[in-house]
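Visitor: Fold the following for me, if possible:
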Amino acid sequence: MSEQEQIFSIQKIYTKDISFESPNTPELFTTQFQPKLSVDLNVESQNIAENVHHVILRVTATTKVDDKTAFLCEVEQAGIFTLQGFNESETSYLLGVQCPDALFPYARETVSDLVTRGGFPQLLLEPVNFEAMYHEHMQAQQQQAQQ
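Guide: I've put the predicted structure just below:
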């Protein structure tokens, strides 16, 4: 019995959705800019054909100055990936760690570009440890299942 060849390949990477809002401009540009940034990440995946998966990495960056929103930037970076020859847990790991890891640099660049075009100082998002996020998510699921 021969083992099936394992294939992990990127078919397509694209920007699915972009949103940028700066509701308190231009007034905000005339004040001292001491922002507070919060970043939210979300990964979704779905099987769209045999061994073909669609993964969306959603990055939402919200910056406030005092209690006013300076800007809200949301980017959905998506990709189509072929995952063949992996068992269920390996596939889950690839979808939760490797796929978002491949998408993040594109999302990071898009966020930076949008923020700069919006008239704000450059925003470079810190690298993300998707492996740690994946393990936290899996532990939370296990705890829910036990309850």
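
Visitor: from here on, contacts and neighbour counts on C-alpha atoms
Guide: Noted.

Visitor: what comes into contact with stretch 81-91?
Guide: For stretch 81-91, contacts defined as C-alpha atoms under 8 Å, 6 or more residues apart in numbering pick out 4-12, 51-55, 99.

Visitor: tell me which of those is nearest to Pro23?
Guide: Ranked by distance to Pro23 (C-alpha to C-alpha), the contacts of stretch 81-91 are led by Val55 at 30.2 Å.

Visitor: after the longest strand along the chain comes which helix or strand?
Guide: Using DSSP state E, we find that the single longest strand of the chain is strand 68-84. Where DSSP states H and E defines the elements, the next helix or strand beyond strand 68-84 is helix 88-93.

Visitor: Please give the structure of this sequence too, so both can be compared:
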Amino acid sequence: MAENGVDPQAQEQQVRLQILAQYIRDLSFENVVAQKGFEGGEITPDIQVQVSLDARKRPVDDQYEVVMKFQITSKNEENQANLFLLEVEYGGIFLIQGVPEDQLHPFLLIECPRQLFPYVRRIVGDLTNDGGFPQLNLDNIDFVELYRQQMAAQQAEA
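Guide: Next up, the predicted model:
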């Protein structure tokens, strides 16, 4: 113990997470209704959201890039006709220190996306609204469960 009552090793192990940059890496929005028209009765949208995550080490010490990929499809429940298609890849560059090596992968794919998600939600809401549809407010995502699903899928492939 140090004189001030703080263990120096515990102080060194303190986790540091800092967002250095955020950016849209790729973005696509197709308003199928406006392009092709819509024939039929009432529209009842069925919205499907697929999310995938990717992380990689950058050449600079303690820096990582995390990219969230969203593919959102809205179809009419009645005839399964596409209403809109939205794809967005949103990335962040993070400075991460104090995370043990064996915990770094889940940290990158759980904690970092939690930091980025509110910005993606706003982008999706603005795009759908500006694209001629009611604003889509994405539900919260359980990034722990998403991580588990991705790891299970990778193990099944191996």
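
Visitor: From the contacts of stretch 81-91 of structure 1, list the buried ones, please.
Guide: The neighbour count (16 or more other C-alpha atoms under 10 Å) marks Phe8, Val52, His53, His54, Val55, Cys99 as buried among the contacts of stretch 81-91 of structure 1.

Visitor: Counterpart of Asp67 of structure 1 over in structure 2?
Guide: In structure 2, the residue matched to Asp67 of structure 1 (TM-score structural alignment) is Gln80.

Visitor: before we move on, what about Leu124 of structure 1?
Guide: By TM-score structural alignment, Leu124 of structure 1 lines up with Asn137 in structure 2.

Visitor: hmm, back to that, can you tell me which of the contacts of stretch 81-91 of structure 1 lies closest to Thr62 of structure 1?
Guide: Of these, the one sitting nearest to Thr62 of structure 1 (C-alpha to C-alpha) turns out to be Val55, at 22.8 Å.

Visitor: Regarding that closest one, what is its secondary structure?
Guide: Under the three-state scheme (DSSP: H, G, I helix; E, B strand; the rest coil), Val55 of structure 1 adopts strand.

Visitor: which residues does the residue nearest to the spatial centre of structure 1 contact?
Guide: Residue closest to the mean C-alpha point of structure 1, counted by C-alpha atoms, centre = their mean, is Leu57 at 3.2 Å. Leu57 of structure 1 is in contact with Leu41, Asn42, Val43, Glu44, Glu76, Gln77, Ala78, Pro100, Leu103, Phe104, Ala107, counting by C-alpha under 8 Å, 6+ apart.
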